[in-house]
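>>> need coordinates for the below:
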Amino acid sequence: MKTVIFIPARYASTRYPGKPLAVLTLPDGSRKSLIQMSWEAAQSITGVDAVYVATDDDRIAEAARAFGAEVVMTSPDCANGTERCADALANSGIEADLVVNFQGDAPLTPPWFVEDLIAAMKADPAIPMATPVLRCDAETYANFLEDRRNGRVGGTTAVFGTQGNALYFSKEVIPFVDPEKMPDPVPVFHHVGVYAYRPDALAGYVAQAATPLELLEGLEQLRFLETGVPVRCVEVEGRGRVFWELNNPADVPRIETALRKLEAAVK
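Prediction:
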């Protein structure tokens, strides 16, 4: 099964313009762009045949080529990362049995999150697409609540049924849990913004217009649910790693702190 990774990247982010080229400080004091860190994280994933940066922006393309990435130019009309992956696959001549959308704003994504996702898709050919979910620890749950208290749109949460298929995704913290009755472990799952699709699922996605809940929440994966396409949630383990995406400028210090903790743990 040929598996390729696309890292969709756009410059005109509503919440954080120019986000792929945002520069983070690493524990050794060096500095790298978010898109380079994400590409390097994708390179560490096993079982993948190729990794491409998919963008419509010449600035991102130039920066990506400078650090050695292969780039696929896509239409500026792509409304989200899934549409950009579909465009990249349809118009580049690249052939794949499985396409992974690896977010360009999540350099903290451990390789095994994606490896587990690919394994789930290989194990069940009936799954049209899948995405990882990670049970929140106390720190991540507190970050979610802090963002909502401060009116920031942070990470996404997911709820799913007993068979593992998604019921809903939201930028609100769901399910609601009475703080006085919080069970252990925390019953809230952080949606990890990585997707694996079969080519037919991608083609079907772009054949549909954007759906009401997708537009309200600003979550591309809701188009699948609203049009009756099941989304398999694959629970992954953090193994002590802190996971957080760069959604807002306020997330930069969170990620830099997580990188320092990761460096200290390795030592």
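
>>> from here on, contacts and neighbour counts on C-alpha atoms
Noted.

>>> so who does residue 165 touch?
Taking C-alpha atoms under 8 Å, 6 or more residues apart in numbering, we find residue 165 in contact with 230-233.

>>> closest to residue 243 among those?
residue 233 (16.8 Å; C-alpha to C-alpha).

>>> what's the helix or strand for that closest one?
Taking DSSP states H and E as the criterion, residue 233 maps to strand 232-236.

>>> hey, where'd the strands end up in this structure?
Secondary structure of the chain by DSSP state E: the strands cover 3-9, 23-25, 31-33, 50-55, 70-73, 98-102, 129-135, 156-160, 166-170, 189-191, 194-197, 232-236.

>>> same list, the ones you listed, but as CSV with mean neighbour count and distance to residue 215 please.
Converted to CSV, the strands of the chain look like this (neighbours: other C-alpha atoms under 10 Å; distance: least, C-alpha to C-alpha, whole Å):
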stretch, mean neighbour count, distance to residue 215
strand 3-9, 25, 19
strand 23-25, 17, 29
strand 31-33, 15, 29
strand 50-55, 23, 22
strand 70-73, 19, 25
strand 98-102, 25, 20
strand 129-135, 24, 20
strand 156-160, 21, 15
strand 166-170, 19, 12
strand 189-191, 24, 18
strand 194-197, 25, 19
strand 232-236, 23, 21
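
>>> here is a second sequence; please produce its structure as well for comparison:
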Amino acid sequence: MSVVIVIPARHASTRYPGKPLVELRGATGEALSLIRRSWEAAQQVQGIDRVIVATDDERIAEHATAFGAEVAMTSTTARNGTERCAEAVASLGLTPEIVVNLQGDAPLTPAWFVEDLVAGLRADAVADVATPVLRCSGDMRSELIADRVAGRVGGTTAVFGHDRLALYFSKEVIPFAAADFGPSDPTPVFHHVGVYAYRPAALAEYPGWGEGRLEVLEGLEQLRFLERGRRILCVEVEARGREFWELNNPSDVPKLEAMMARMGLA
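You can find the predicted model right below:
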């Protein structure tokens, strides 16, 4: 039984071209690229057999190879990270038990998020995919709302049923709640953490379905699974005092660097 992490990375991002090579300074002041920090985060996960950077760009491939990563070259036609993961697994002839998509724009992803995700998928007999969700504090909910008011693409939120199976994901802040929440109050809003664990059969099917209507409208690749009736397990994870944010826009760079400084992450 094996678990493989694939880190999809492309240079031609619509919102932030060249994002995987953008440097982030940690608490010590050392500047390392986003893709390297994501790869190093993957190395901290227990129970992983292999970590692969999947890219269609030679600049990213050369950079990743230079710091010691295994690289799989993929086509330029992959429309999102899930398609790129599927292509990398197929091209390498891998037959793992579980494939983890650790997206290259979330270097602050704690190792236990991924470990809990893998354990959750293993324990659930019906889910095809699993993904972590983090209950928002009042402050985090306010940040998500502020991004939307300002017209920025910020974090994604998730809603799920009593069985923890996803009902929907959105870049809007859902569910709506009229109540005010204090800075540290738990809210009914769950921030979706952009990490996925797939059963290989579901991952292999995904590229052949074509883009779904909701997927295109929201710009969220996981909605293709829901539109095709596949089940996504939402695994609630705990921050344990760690701050978490994804690098979506250039304005997120100082935000991530400030978080790393506060947490003492090199």
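
>>> and the strands of structure 1: which comes nearest residue 112 of structure 1?
Closest to residue 112 of structure 1 of these, according to C-alpha to C-alpha: strand 232-236, at 8.0 Å.

>>> so what does that closest one touch, helix or strand wise?
helix 111-123, strand 129-135 (3 or more C-alpha pairs under 8 Å, 6 or more residues apart in numbering; DSSP states H and E).

>>> what comes into contact with stretch 86-103 of structure 2?
With contact meaning C-alpha under 8 Å, 6+ apart, stretch 86-103 of structure 2 is reached by 1-9, 38, 42, 54, 72-74, 81-82, 85, 118, 194-200, 203-204, 206-207.

>>> what do you get for stretch 194-212 of structure 2?
Counting by C-alpha under 8 Å, 6+ apart, 82-83, 86, 90, 95-103, 106, 114, 117-118, 121, 128-132, 223-225, 227 sit against stretch 194-212 of structure 2.

>>> and that stretch, how far out from the chain middle?
14 Å (C-alpha atoms, centre = their mean, to the nearest Å).

>>> now stretch 100-113 of structure 1
Distance, centroid of stretch 100-113 of structure 1 to centroid of chain: 6 Å (C-alpha atoms, centre = their mean).

>>> so that stretch matches what in structure 2?
Mapped onto structure 2 using TM-score structural alignment, stretch 100-113 of structure 1 covers residues 100-113.

>>> and the closest residue to residue 107 of structure 2 other than its chain neighbours, how many neighbours does it have?
Spatial nearest neighbour of residue 107 of structure 2, excluding adjacent residues (C-alpha to C-alpha, 6 or more residues apart in numbering): residue 38 at 4.3 Å. Using other C-alpha atoms under 10 Å, residue 38 of structure 2 has 21 neighbouring residues.

>>> any idea how far residue 38 of structure 2 lies from residue 23 of structure 2?
Separation of residue 38 of structure 2 from residue 23 of structure 2 (C-alpha to C-alpha, to the nearest Å): 12 Å.

>>> now residue 126 of structure 2
The gap separating residue 126 of structure 2 from residue 23 of structure 2 is 40 Å, by C-alpha to C-alpha.

>>> then residue 78 of structure 2?
Residue 78 of structure 2 is 25 Å from residue 23 of structure 2, by C-alpha to C-alpha.

>>> what of residue 204 of structure 2?
Distance, residue 204 of structure 2 to residue 23 of structure 2, by C-alpha to C-alpha: 33 Å.

>>> how about residue 135 of structure 2?
29 Å.

>>> can you check residue 127 of structure 2 too?
Residue 127 of structure 2 is 36 Å from residue 23 of structure 2, by C-alpha to C-alpha.

>>> list the contacts for residue 5 of structure 1?
Taking C-alpha under 8 Å, 6+ apart, we find residue 5 of structure 1 in contact with 42, 48, 50-52, 99-102.

>>> swap in residue 218 of structure 2?
Residues in contact with residue 218 of structure 2 (C-alpha under 8 Å, 6+ apart) are 170-171.

>>> do the same with residue 116 of structure 2
235, 237 are the contacts of residue 116 of structure 2 under C-alpha under 8 Å, 6+ apart.

>>> quick one: the helices in structure 2?
In structure 2, helices defined by DSSP state H lie at 34-43, 58-66, 81-92, 111-123, 138-149, 200-209, 213-218, 223-227, 252-263, listed in chain order.

>>> and of those helices, who's closest to residue 242 of structure 2?
Residue 242 of structure 2 lies closest to helix 252-263 among those, at 7.1 Å (C-alpha to C-alpha).

>>> now the closest one on structure 1. Mean distance?
Following superposition, helix 252-263 of structure 2 is found to deviate from structure 1 by 0.7 Å on average (mean C-alpha distance after the TM-score superposition for structure 1).

>>> so that helix versus helix 34-43, what angle?
40 degrees (axes from the mean of the first three to the mean of the last three C-alpha atoms, to 10 degrees).

>>> pull the residues that contact helix 252-263 of structure 2.
Contacts for helix 252-263 of structure 2 (C-alpha under 8 Å, 6+ apart): 24-28, 242-247, 266.

>>> next one: residue 88 of structure 1 from residue 56 of structure 1, what distance?
Distance from residue 88 of structure 1 to residue 56 of structure 1, by C-alpha to C-alpha: 10 Å.

>>> just send the helices and strands packed on strand 232-236 of structure 1 back as JSON lines, with distance to residue 32 of structure 1 too.
Listed next are these as JSON lines, based on distance: least, C-alpha to C-alpha, whole Å:
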{"stretch": "helix 111-123", "distance to residue 32 of structure 1": "19"}
{"stretch": "strand 129-135", "distance to residue 32 of structure 1": "26"}
